[in-house]
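What shape does this take:
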Amino acid sequence: MTFTDRPPRVIIIGGGFAGIAAAQALKGSGARILLLDSQNHHCFQPLLYQVATAALAGPDVAWPIRYVMRGRPDVTVLMLAVEGIDTARKTVKTRVVDIAYDFLIIATGAAHSYFGHDDWARLAPGLKSIDDATLIRSRLLAAFEQAEASVDPLARARLLTFVIVGGGPTGVELAGAISELARRTLPPEFHRVDPARARILLLEAGPRLLSAFPERLSTYARRALERMGVEVRTEAAVAEVRPAGAVAAGEEIPAGVVLWAAGVRASPAANWLGVAGDDAGRIPVGPELTVAGFPDVYVVGDLAHVTGPDGVSVPALAASAKQMGWYAGRAIRRRLRGERPRKPFRYRDHGNLATIGRKSAIVKLGRLELTGFVGWLFWSVVHVYFLVNLRSRLFVAISWIAAYFTFHRGARLITR
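Next comes the predicted model:
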C-alpha cells in the first residue's frame, strides 16, 4: 500500500490501555495518528475501587490523554464521541465531523452488563470510570451520614447494609475495601451509630469467588473476606434490584447501597461495522486482530473476541488489552513498510492478581502462588509500577504507606 499525496492516517478510537498502547507502538511509523475518545483522560481502572472507597482521589489514577501523548507531534487527540463507521468510504462518523482513515484501530472497551435489566443501572452502579467511582464513593459515605442522622433503628440497619453483586476481582476488592472503611477508618468519627456494625454482603451467582483463579486461592479469598466480616454468598443470583435493596436466592435484602460487579458488555462497535458480535457484544477477530472483510480495521482490548491456539478466549484484562494494542500498532507499522506481521497475535499470560484488603492479596504467576502479606506487597509494587508517571507512583505509594499505619482515607468527599 502506498500513499503518495499525504502521510497515511491511522485513527484509534478509545484512550484506554489498548488505545494508548497502539499509539505508543506507532511511534516513528510516519503515520498521522488521530486518537479519539469521548473523555479527555486515560484511567488506570485496576485502582478505581480505591477511588470508590475514598483511599485515593480521581487524579491519582487518571491523567489527561494529551499529557500521556505529550511530545508526540504525530498524535492528534480529539475529544469526540464516535457515532458510527462507514467502512465503504473508510470514515469515522462523529457529531462534529467525519474523519477519513487508512487504518482503524477500535479500542472502545466494555460497559456494565445488567443481563437485560438496564433499569437496574441507576440503582446499582458499576465501576468502569472516574464518574462511576465518585458516584459510588458519594453513595457509600452518604449512607453512613444518613444513618448517623436517622432516629429509626430499622432505617439505620438498612442504610448500613451494603450489597455487592458479583464475586470477580472488582467485587472482592470492593467488599474488602468497604469493610476496612467501615471497621477501621470511620468508627472514631461517628457517635450516634457504629460504622463497624455495617453489614457487607458479597453475592456471587456461581459456585465460588474469583473463578479465573485456582480453587485454592478462591477459597483463601473467601476465608479472608469472612474474617473481615464480609458475608459471602455463592450460588446467590440476583433476581431484582430495588431502590431500597435487592432480592437474591429468594431473599429480600434491604440495603442502603447496592453495587454492581457482575458482568460487562462490549461497546456497540459491532453495530458500527455491521458485524455480528458474541453474546457479550465482542467482535470476533482473526489471528492478526483484524475483522473479517475489513483488513484495515483492527479490534483490540475488551471489545475483541480473540481465541488462542488452545481454543480458549483471551481474558479481558489490562495486560491483554495492552498486548493487543501493541500488536495492532506494530502490525500497521509493518504494513506501512509493505510487510506483513511476522506472526499472529499470541497472548502471553503474565499472571493474575487480586487484593482482598489490608495485608491480603492473591497472586497467580505460572506455578507461583502468593497469598497474604507477601501477595499484597507484590500486588502493591506491580500496580505502582504500572502507573503513568513518577508523581502518581510516589503519591499512591505514600498514600498506601500512610493508610497502612493510620487507617486514614483522605478522599472522603461527597461530591454528587
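
from here on, contacts and neighbour counts on C-alpha atoms
Noted.

which element is residue 89 on?
Using DSSP states H and E, residue 89 sits in no helix or strand.

Contacts only, for the nearest residue to residue 196 once chain neighbours are set aside.
Among residues not flanking residue 196 along the chain, residue 183 sits closest, at 4.2 Å (CA to CA, 6 or more residues apart in numbering). Remark: with contacts taken as CA atoms under 8 Å, 6 or more residues apart in numbering, residue 183 is in contact with 195, 196, 197, 198.

For residue 183, give its distance to residue 201.
Counting by CA to CA, to the nearest Å, the gap from residue 183 to residue 201 is 15 Å.

Do a quick rundown of the helices in the stretch 251-400 of the chain.
For the stretch 251-400 of the chain, the helices identified by DSSP state H, counting those that start in this stretch occupy 269-273, 318-336, 372-385, 390-406, in order along the chain.

who wins for proximity to residue 154 among those?
If you check each of these against residue 154 by CA to CA, helix 390-406 wins as the nearest, at 32.1 Å.

What residues sit buried inside that closest one?
Under the neighbour-count criterion of 16 or more other CA atoms under 10 Å, helix 390-406 has 392, 393, 396, 397, 399, 400, 403 buried.

Can you tell me which of those comes closest to residue 189?
The nearest member of those to residue 189, counting by CA to CA, is residue 403 at 16.2 Å.

which residue sits closest to the closest one, ignoring its sequence neighbours?
Using CA to CA, 6+ apart, the nearest residue to residue 403 is residue 409, at 6.6 Å.

Pretty sure residue 141 sits in a helix.
Yes: applying DSSP: H, G, I helix; E, B strand; the rest coil, one finds residue 141 inside a helix.

One more sequence to fold, the one below, so I can look at both together:
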Amino acid sequence: MVVVGAGFGGLFAIKALRKAPVDITLINGTAYHLFQPLLYQVATGILSEGEIAPPIREVLKNQDNVDVRLGWVSDIDIEKKVVAVSGPGIDYTVEYDTLIVAAGASQSYFGNDQFADHAPGMKSIDDALELRARIFGAFEVADLHTDPETIQRWLTFVVVGAGPTGTELAGQIAELAHRTLPGQYKHIDPRKARIILVDAIGAVLNTFGDHLSAGAQRQLEKLGVEVKLNTKVVGVDSTGIEVEDANGRHTIPSITKVWAAGVAAPPLARKLAEAAGAKTDRAGRVFVEKDTTLPGHPEIFVLGDMMNLAGEDGKPLPGVAQVAIQSGRHAADQIKRRLSGKETGQPFKYFDKGSLATISRFSAVASIGKVHLSGFLAWVVWVAVHLFYLVGFKNRVTAVLHWAVSFIGRGRSERVATQQQAFARRAIRAYGDPFERERAEAVTAHKKELLDNAAPAEKQPATATPEREPLSVRE
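Here you go, the predicted structure:
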C-alpha cells in the first residue's frame, strides 16, 4: 500500500491501519506533518515552526508497518500500479496494490500566479517563515526611513481573503502593531500601522452565518483593521496592490501583502484524473465515487482537499481538516474490510463538527451545529480543539506556554527572521532547482575531466583530417 501525503488525511489513514496486515510506504514532500490551521501563528511570532510541524518519523516511530520516504509524486501509472517520485537529487518508483492520494491543496491566485512573488500564500512552513520575515522586517525598515510616505508604505499590511486564515492573520498583525511592538521603536509608532483586509465577497467569514460574520467584522474593526469587502484585487507589485470596487480602480501603497484568498488541488490531481478518465472541478479536485475511490479504480482512494464529493446537502464537502481526517479513517476502514473479505463500497458520511476562527486574544467565533458562540467562550473552545489535534504531548505543552506569553502578556516568543527566509522563494525561482543544477554541473565537470585525461592523439600527417572539436555537454 502507498500513501501520498502526510497531511491529516494520509496520517489518520495510516494510524487507523496500525494493526492491519499491510505494508505501507508513505511518500511526502517534506519530512514533517504540518498542522496547517496554526500557520498564521508562526507567521506572527507566536509559535515556532517545530510546534506545528512534528517530524513524520517521530510521529510514526511505533508503527512498524510504515516506510517513510521523502519526495514529490510526479506521476502515477494506474495500469502498471506504479508511483513515480522525484526526491532531492534522485528519482525513484514505488509499486502498489492499494493507493491513497491525499496530497492536500495549494494556493490559488485565480490565474495570476505572478502575484505570488509579492503576496505569499499561507500553505507551508516556507510561506509562514517568509511572511514572518516580511512582517517584522517591515517595522524594522520603516524605522530607518524619514519620508512619511515611505514609512506609511512599509507600515501598511494588506491581507487578501476574509476567510478564517485571512481573518486570523489580520487580527494578529493588528495585535502586533497595537499591543506588542509599541514602545520598542524610537522613530516610528507601530500603532499607526494600517492593516487592511480585502475580499471580493461581501462578508467576513461568510460560511459562519450572518450573525457571527457581522460580529467578527465589528471585532476586527475594533482592533483597527480596515475591512474592504466587495473589493477585487486586479494587480500586485512590489510597492502596492491594485483593487477594484464600487468606486473604480485604485492602488493601495503597501510593501507587505499576504494572499489568503483561494485554494486549488495540486497538479497531481489533474494527472490522476486524466489517467483514469475522471472529471475535475474548476479548482482541480477529482470527482470521486461515494466511497472516495477513483471512478473505475476501487484500489485508489482520493481524500481531503483533492476530492470533490457532495455532502448530504448536495454541495461539495469543504476543504477543511475534519473532512480530511474523517475521509482518511473511512479509507482505512474500507481497506480493512477488503482484507477481511467483507463487503466494501460503503459511502463516506461526513459529520460536521463545526467551524472555529480566532479574531484576537480571548476573542473567537464558533459555529457548531445550531450553536453559535462568540467572544471569550468561543476562544476557550478554539484553544481546546486545537490542543486536541496538535500531534505530540511536547507540542501541546509548548503551545500553551507560548499562548500564555502572547495572549496574557504582550510578548511574541518567535520573532527571529532572516534575509534567507524573506527572499529565498524568489532566489530559488531565479536560480532553479538546486539539486538539478548540481546534477547538471556534476555531469559537465565529469565530461571535462574525461576530455582532460584522454590520451593525446598521435600526430597525423599534414593531409590528415583536422582534430575534432571537444564534445559538447549534450554529446
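
Would you mind measuring from the aligned partner of the residue nearest to residue 196 of structure 1 in structure 2 to residue 119 of structure 2?
Matched across to structure 2, residue 183 of structure 1 falls on residue 178, judged by TM-score structural alignment. Using CA to CA, we find residue 178 of structure 2 at a distance of 23 Å from residue 119 of structure 2.

And for residue 193 of structure 2?
Relative to residue 119 of structure 2, residue 193 of structure 2 is positioned 18 Å away (criterion: CA to CA).

Residue 309 of structure 2 pairs with which position in structure 1?
Going residue by residue (TM-score structural alignment), residue 309 of structure 2 aligns to residue 306.

repeat for residue 46 of structure 2
So residue 46 of structure 2 corresponds to residue 55, using TM-score structural alignment.

just checking, that match touches residue 410?
Yes: contact between residue 55 of structure 1 and residue 410 holds when scored by CA atoms under 8 Å: they sit 6.4 Å apart.

quick one, what contacts residue 235 of structure 1?
203, 204, 205, 206, 207, 208, 249.

which one of those has the most neighbours?
Among the contacts of residue 235 of structure 1, the one with the most neighbours (other CA atoms under 10 Å) is residue 203, at 27 neighbours.

start and end residues in structure 2 for the helix or strand hosting that one, please.
When elements are assigned from DSSP H and E, residue 203 of structure 1 belongs to strand 199-204. Following TM-score structural alignment, the aligned partner range for strand 199-204 of structure 1 in structure 2 is 194-199.

Aligned counterpart of residue 152 of structure 2 in structure 1, please.
So, by TM-score structural alignment, residue 152 of structure 2 is matched to residue 157.

can you pull the contacts of that match?
Applying CA under 8 Å, 6+ apart as the definition, the contact partners of residue 157 of structure 1 turn out to be 147, 198.

Could you look up the SS state of the counterpart of residue 121 of structure 1 in structure 2?
When the structures are aligned by TM-score structural alignment, the residue of structure 2 matched to residue 121 of structure 1 is residue 116. Following three-state DSSP, we place residue 116 of structure 2 in the helix state.

which residues does residue 116 of structure 2 contact?
If a contact means CA under 8 Å, 6+ apart, then residue 116 of structure 2 has 109, 259 as its contacts.

Kindly recompute the last result at 6 Å.
Shown in contact with residue 116 of structure 2 (CA atoms under 6 Å, 6 or more residues apart in numbering): no residues.

Show me how far the helix or strand hosting residue 10 of structure 1 is from its chain's centre.
With elements delineated by DSSP H and E, residue 10 of structure 1 resides in strand 9-13, which encompasses its position. Between the mean C-alpha location of strand 9-13 of structure 1 and the chain-wide mean there is a distance of 23 Å, by CA atoms, centre = their mean, to the nearest Å.

Now the element after that strand, going C-ward?
Past strand 9-13 of structure 1, heading to the C-terminal end, the next element that is a helix or strand (DSSP H and E) is helix 17-25.
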